[in-house]
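> fold the following for me, if possible:
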Amino acid sequence: MTVERAVFCFAGIMVLLSVALTHFVSPLFFWFTVFIGANMFQFSFTGFCPAAIVFKKLGLKTERECGAQA
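Predicted coordinates:
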């Protein structure tokens, strides 16, 4: 799995988790969903993603690194 795919997977899990928490625990978890969306929005402009940094430190390679090995 590449960093890019891991970030999409992680974001999807977080969105689903936040929706479930909003539905079953408290409507205030709506703000968790807003935070996730805002982080994805700022990433599209800045390229900065804390989750990607963590995945890189865990040893995942980027798509570019995987392409260079082929």
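
> CA atoms for contacts and neighbours, from now on please.
Noted.

> mind listing what residue 61 touches?
By CA atoms under 8 Å, 6 or more residues apart in numbering, residue 61 lies in contact with 1-3.

> now restrict those to buried residues only.
2-3 (16 or more other CA atoms under 10 Å).

> Throw the contacts of residue 61 into JSON lines and include secondary structure and distance to residue 35, thanks.
Shown next, in JSON lines, are the contacts of residue 61 (DSSP: H, G, I helix; E, B strand; the rest coil; distance: CA to CA, whole Å):
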{"residue": "1", "secondary structure": "coil", "distance to residue 35": "25"}
{"residue": "2", "secondary structure": "coil", "distance to residue 35": "24"}
{"residue": "3", "secondary structure": "helix", "distance to residue 35": "21"}
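
> second chain to compare with the first, below:
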Amino acid sequence: MTSWQLVRMIGGTFILLSLALGVQGSPIFHSTNWLWFTAFVGANLLQSGFTKWCMLETILRKLGARPGN
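Predicted coordinates:
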């Protein structure tokens, strides 16, 4: 699996998890502050689309993930 695929999978997982934790009626840790984490992940994905640089992808490559387009 390439680094860009991992970035998208991790980003999607973080977004879904933080939305589930922020929604009313969530059985664990319900807080609307989790939505700030969702915004942070989304802003980083948006910024990486413009700059073509992503900190998570850099970290994953250093950990041994294959680079890919």
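
> what residue lies at the spatial centre of structure 2?
With distances taken as CA atoms, centre = their mean, the residue of structure 2 nearest its centroid is residue 11 (2.3 Å).

> that one reaches residue 40, doesn't it?
No. With contact defined as CA atoms under 8 Å, residue 11 of structure 2 does not reach residue 40; the gap is 10.3 Å.

> columns distance to residue 45 of structure 1 on top of the contacts of residue 61 of structure 1, output as a markdown table?
Below are those laid out as a markdown table (distance: CA to CA, whole Å):
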| residue | distance to residue 45 of structure 1 |
| --- | --- |
| 1 | 24 |
| 2 | 21 |
| 3 | 18 |
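
> follow-up on the earlier one: tell me who's in contact with the residue nearest to the centre of structure 2.
For residue 11 of structure 2, the contacting residues are 41, 45, by CA under 8 Å, 6+ apart.

> let's see that with 10 Å instead.
5, 17, 38, 41-42, 44-45, 56 (CA atoms under 10 Å, 6 or more residues apart in numbering).

> who touches the counterpart of residue 62 of structure 2 in structure 1 in this structure?
Aligning on TM-score structural alignment places residue 62 of structure 2 opposite residue 57 in structure 1. Contacts for residue 57 of structure 1 (CA under 10 Å, 6+ apart) come out as residue 51.

> equivalent analysis for the one 3 residues further on, please.
Counting by CA under 10 Å, 6+ apart, residue 60 of structure 1 makes contact with 1-4, 6, 52-54, 66.
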